[in-house]
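**Q** Got a predicted model here, sequence first, then my questions.
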Amino acid sequence: MASPDFSSLSSAAAGRPFAFIVGWPVLHSRSPALHGYWLKRRKAEGYYGRLAVEPGGAALRATFDFIRRTPMARGCNLTLPHKIEALALLDDVTPAAARIGAVNTVVRRDNGKLEGRNTDAFGFISALHAGAPDWLPSAAPAVVLGAGGAARAVVSALVDAGVPEVRLVNRTRQTAIDLAVRFTPDDGRTLVVEDWDRRDAALADAGLLVNTTSLGMRGQPPLELALDRLPPAAVVNDTVYVPLRTDLLVRAQARGNLTVDGLDMLLHQGRPGFAAWFGGTEPAVTPALRRAVAGDLGA
């Protein structure tokens, strides 16, 4: 295991309060641009960086120990592949994060203990309502591709929003079954598991399609999905934002579906974390912020 480069991160912070994004890989992340924009706009003292942390408990545990012993470290964000693994390594986890079973935001308390939170569900549903204001959760089933940490947040948000049926489609069926068991509400609504090779058929009569897998991300295999059975009125959301306009979104838009890219989910999920680390009220998501964070993604 290569040790994470804590010294470079501390040097870049230069004595200021700081937070950072943790992932493997992590260079693609736009979180530094997001929080850097808010820090600059508010003229707040602080720094937000990135830290490459290999998969496996040892490297992530070392990262959390670094935050605990570093008073100016305010916390971190977690991206793939650390969101689920983090649960067992933190001092406390909020009820929402425990229910979702994944953490994307870590906050260092004054006593040095670390609290795990999940703001992905908030970010997802906020971005969906902003990008598709006419979408009615109760009107039609939703199809979710994937069953990892992001899918857990998405499914939690959809169940809470009142979607009548959520269809889970994942390459590993048992993982999807576990997710369905975790989130099936007790009010008669259903979470249905569909086999990956039936993903095209699962789109019939859906009102929303959400891709939470890494398929279609730059450097990853493409998402092979025929959209013929998807109703033209359905909304298509891809949580991938590198590239901003994934092949899924391009094809969906060409056939008349309203599309929501993954960038706004990133922007909205960052709001609670920023306020926890750097103080003040939650910052706003604006068109200027989106342009600044998108950079060469094309927004």
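**A** Looks like it came in fine.
**Q** C-alpha only now, for contacts and for neighbours.
**A** Fine.
**Q** Now do the strands in the stretch 1-150 of the chain.
**A** Counting by DSSP state E, counting those that start in this stretch, the stretch 1-150 of the chain has strands at residues 18-23, 47-52, 73-78, 92-93, 105-108, 114-117, 142-145.
**Q** what's in contact with the second one?
**A** Looking back up the chat, that one is strand 47-52. Identification of contacts with strand 47-52 by CA atoms under 8 Å, 6 or more residues apart in numbering yields 4-6, 9, 12-13, 16-27, 32, 35-36, 39.
**Q** how about a cut-off of 6 Å?
**A** A13, F18, A19, F20, I21, V22, G23, W24, V26, P32 (CA atoms under 6 Å, 6 or more residues apart in numbering).
**Q** Measure how that strand sits relative to strand 18-23, angle-wise.
**A** Interaxial angle, strand 47-52 versus strand 18-23 (axes from the mean of the first three to the mean of the last three CA atoms, to 10 degrees): 30 degrees.
**Q** what comes up buried for strand 47-52?
**A** Within strand 47-52, the residues that count as buried by 16 or more other CA atoms under 10 Å are Y47, Y48, G49, R50, L51, A52.
**Q** next, the one to line up against it:
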Amino acid sequence: MSDVPFAEVIGDPISHSKSPMIHNFWLERAGIQAEYRASHVKPEDLWTFFEDRRRNPLWRGCNVTIPHKQAVMKLLDRIDPAAERIGAVNTVVPEDGKLVGYNTDYIGFLEPLQPLLAQNHLFRMARIIGSGGAAKAVALALHDHGFTCVIIARDIEKAKALRESFEPDDRLVAPLDIFAEPTDFPFDDREGILDLVVNTTSLGMKGQPPLLLDFSHVPPNSVIYDIVYAPLETPLLAEGRARGLRAIDGLHMLVGQAAAAFERFFGRPAPRDADDRLRAMLIA
């Protein structure tokens, strides 16, 4: 280990993480003498890990990935209200001798949507597939920006619980399996309406089962957003593009949430002037 300031990402497993590539790319471009590492931390070692880091003056914080995003919360001194509301922490930083938890998924998810959110719409509707921690961050982000959110999940009770956490309405939850079959639902005039379909699950990810979604359930002119980034072009995105719909891949959220964390770790904005080069590195 070197004697320079460092941040890191922790998880179990962790070898798949692209966070070191992203942060070290930015550190080099910014000319910051620091490092970003990946640390394999098992659930039973989580408390020991943070106690050790509390005593390390070179430590600038960590990103938190599966399966620690909820478990870490009870080990922190303070949790940012947004992270408390989401119920998950993905960024921990030392502040005045205290460990503080944040959630940058909210910001990262919204980043590629900003040009659309700056427009005026008669109505905004999001169909969110999933009911886990990522789904909650996405749902809260979209709800805060005026979307009516439908939660679609394999576990209907979890979908109801997610809806209830920000605005109870059992009419706006649905089981995923009904979306695998075609529908003859006649969508009304969607002019002036922003429709968004978001996959927050691992379905469609490399090594996972496919996401079975018949596009007859997708309104015309929808934006398709898949937070999966391995593969970068998921079957959901590929079919959306083939139908002429705008598609947003998971690297946008990954890089966006990393940028928000980078500034907390190193006190400077991430240098975003070479995002195209960074994306090329991440998909190589």
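**A** Perfect, I can see it now. For clarity, every value in this text was computed on a predicted model and none was experimentally measured.
**Q** Any idea what the TM-score comes out to?
**A** TM-score for the superposed pair, counting by TM-score structural alignment, normalised by the length of the second structure: 0.88. Supporting figures: 276 aligned residues with a CA RMSD of 2.5 Å.
**Q** what sits against the residue nearest to the spatial centre of the second structure?
**A** Closest to where the C-alpha atoms of the second structure average out (CA atoms, centre = their mean) is D105, at 4.2 Å. Neighbour list for D105 of the second structure: Q257 [criterion: CA under 6 Å, 6+ apart].
**Q** what's the matching residue for it over in the first structure?
**A** In the first structure, D105 of the second structure lines up with D120, judged by TM-score structural alignment.
**Q** Quick one: the strands in the stretch 101-250 of the second structure, in order.
**A** Using DSSP E, counting those that start in this stretch, strands in the stretch 101-250 of the second structure cover 123-129, 147-153, 173-175, 193-199, 223-226, 246-248.
**Q** which bit of the first structure covers the helix or strand following the last one?
**A** Proceeding C-terminally, strand 246-248 of the second structure gives way to helix 250-266 as the next helix or strand, assigned by DSSP states H and E. Per TM-score structural alignment, the counterpart of helix 250-266 of the second structure in the first structure is residues 262-278.
**Q** From the rest of the structure, what touches the matching stretch?
**A** 74, 119-120, 123-124, 127, 238-241, 281-283.
**Q** now those residues as JSON lines including distance to H268 of the first structure?
**A** As requested, the contacts of stretch 262-278 of the first structure are exported to JSON lines (distance: CA to CA, whole Å):
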{"residue": "R74", "distance to H268 of the first structure": "19"}
{"residue": "T119", "distance to H268 of the first structure": "8"}
{"residue": "D120", "distance to H268 of the first structure": "8"}
{"residue": "G123", "distance to H268 of the first structure": "4"}
{"residue": "F124", "distance to H268 of the first structure": "8"}
{"residue": "A127", "distance to H268 of the first structure": "7"}
{"residue": "D238", "distance to H268 of the first structure": "15"}
{"residue": "T239", "distance to H268 of the first structure": "12"}
{"residue": "V240", "distance to H268 of the first structure": "15"}
{"residue": "Y241", "distance to H268 of the first structure": "14"}
{"residue": "T281", "distance to H268 of the first structure": "14"}
{"residue": "E282", "distance to H268 of the first structure": "10"}
{"residue": "P283", "distance to H268 of the first structure": "9"}
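**Q** what's the most distant pair in these?
**A** R74 and D238 (30.0 Å; CA to CA).
**Q** what's the closest non-adjacent residue to R171 of the first structure?
**A** Counting by CA to CA, 6 or more residues apart in numbering, W196 is the residue found nearest to R171 of the first structure once chain neighbours are left out, at 5.2 Å.
**Q** hang on, the earlier thing: check the strands of the stretch 101-250 of the second structure for me and report the most buried one.
**A** Across the strands of the stretch 101-250 of the second structure, averaging neighbours per residue (mean count of other CA atoms under 10 Å) puts strand 223-226 on top, at a mean of 25.
**Q** That strand maps to which residues in the first structure?
**A** Counting by TM-score structural alignment, strand 223-226 of the second structure corresponds to 235-238 in the first structure.
**Q** what's the average distance of that stretch to the second structure?
**A** Superposed on the second structure, stretch 235-238 of the first structure shows a mean distance of 0.3 Å to its aligned residues (mean CA distance after the TM-score superposition for the first structure).
**Q** can you give me how far that stretch is from the chain middle?
**A** Its chain's C-alpha centre and that of stretch 235-238 of the first structure lie 14 Å apart, by CA atoms, centre = their mean, to the nearest Å.
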